[in-house]
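Engineer: Just to be clear, the model below is a prediction. Sequence and coordinates:
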Amino acid sequence: MTTWATRGAQALLILGALGCLGLQTALALSEIGRTPREGLGIAVAILGVLFVVCVEIAIVCLWRLLTFVRTDVIFSTRAFRFVDVIVACCVAAGALVLTVAALLAPLPDSDGPAPGVILLIGVFGAGVWGIGLLVVVMRGLLRRAIEWRDELEVVI
């Protein structure tokens, strides 16, 4: 991968991280001044902040993997640690999103979101798990590439 591509990806990660910080701030500020009886709103905001934390951790791991690509050490076992953390973040983030859907689902239509919104939240949570599965497949490809590289180094 060329330097401009890795730098461009890192610039996008910076924008994503800044967006995550803004979202966390907005979620936290939205709950200031709420009464304790609105505990569901507070719980949803906390779950939202935790979701964003998962995204931020994944961004840090992606940054590190891009650094590995730029320095040509991506085909090492050190990369697995960061890939595993990304998978764990996807699992946790998907669970958080589905928990929000489960918390909002029993509300009557007048108090909560429409059923279609609940369905969309659930689909989003399942999509996050799908991204995690895709990363697991890519982890397997990385393992295979490392094995092939080691075999080629022995031959050469």
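Structural biologist: Perfect, I can see it now. Quick caveat, the model's predicted, so the values are computed rather than measured. Numbers count the residues shown, from 1 in each chain.
Engineer: When you work out contacts or count neighbours from here on, use the C-alpha atoms and nothing else.
Structural biologist: Fine.
Engineer: any idea how far I146 is from S76?
Structural biologist: Separation of S76 from I146 (C-alpha to C-alpha, to the nearest Å): 7 Å.
Engineer: can you list contacts of stretch 103-123?
Structural biologist: Defining contact as C-alpha atoms under 8 Å, 6 or more residues apart in numbering, one finds that stretch 103-123 is touched by 40, 44, 97-98, 100-101.
Engineer: Please compare the first structure with the one that follows:
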Amino acid sequence: MGKLTVLALRIVLAMGITGSVFVQAVMVPLLARDLNEDMGPDIASVSVPVIVIVLLGILTVEVSMLCVWRLLTMVRRGTVFSHAAFRYVDVVAGAIAAASLLTFALGVVFAPGESVAPGVVLLIGGAGLLIAGVALVVVILRMLLAQAVARDAEATHLQDELDEVI
């Protein structure tokens, strides 16, 4: 991976983390106020679970971005094909799976009552399903990483044997 690509991704991750902290500090309190004041009584009754789900969802995104940052550091150092990388990939997959569950939970919170249309709840469920699909893609990529680590270890072993022969 080129230095420019790593730098570009680090800039995107830094902006994403900064933006998510801003959303947590400024936008979520404003959302909480709006849910309690401006919306009907049906929405006000579920405002606390909605705010908790939103905050936890933002946390899953932040955790994923920090793990990708660490993986980028490993790429830059040339150590990404090691067992240490699995820890970060597993955390990313877990965070995405948690985001999927949080999305389904949001749909469950909105489902009862007349304040949110059934189609919106269905869309939220579809989004949860798509997020679960992303988690599965990360699991597949983890399997590819495992194969690459095994191949790298095998290549190192063969190189050591060749060095002994020479």
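Structural biologist: That came through fine. Since the model is a prediction, treat every value here as computed from it, not as a measurement.
Engineer: TM between them?
Structural biologist: Laid over one another, the chains give 0.91 as their TM-score (TM-score structural alignment, normalised by the length of structure 1), with 152 aligned residues with a C-alpha RMSD of 1.6 Å.
Engineer: sorry, back to before: make JSON lines out of the contacts of stretch 103-123 of structure 1 and add distance to M138 of structure 1, neighbour count and secondary structure.
Structural biologist: Supplementary listing: the contacts of stretch 103-123 of structure 1 in JSON lines, determined by distance: C-alpha to C-alpha, whole Å; neighbours: other C-alpha atoms under 10 Å; DSSP: H, G, I helix; E, B strand; the rest coil:
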{"residue": "L40", "distance to M138 of structure 1": "38", "neighbour count": "13", "secondary structure": "helix"}
{"residue": "V44", "distance to M138 of structure 1": "32", "neighbour count": "20", "secondary structure": "helix"}
{"residue": "V97", "distance to M138 of structure 1": "24", "neighbour count": "23", "secondary structure": "helix"}
{"residue": "L98", "distance to M138 of structure 1": "24", "neighbour count": "20", "secondary structure": "helix"}
{"residue": "V100", "distance to M138 of structure 1": "29", "neighbour count": "21", "secondary structure": "helix"}
{"residue": "A101", "distance to M138 of structure 1": "29", "neighbour count": "23", "secondary structure": "helix"}
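Engineer: Going along the chain, name the helices of structure 2.
Structural biologist: Using DSSP state H, the helices assigned to structure 2 run over residues 3-22, 28-37, 41-45, 47-77, 84-110, 118-165.
Engineer: Show me which of these has the highest average neighbour count.
Structural biologist: Of all these, helix 84-110 has the most neighbours on average by mean count of other C-alpha atoms under 10 Å, namely a mean of 19.
Engineer: equivalent range in structure 1 for it?
Structural biologist: The alignment of helix 84-110 of structure 2 onto structure 1 (TM-score structural alignment) covers residues 78-104.
Engineer: Quick one: average offset of the matching stretch versus structure 2, please.
Structural biologist: Following superposition, stretch 78-104 of structure 1 is found to deviate from structure 2 by 0.6 Å on average (mean C-alpha distance after the TM-score superposition for structure 1).
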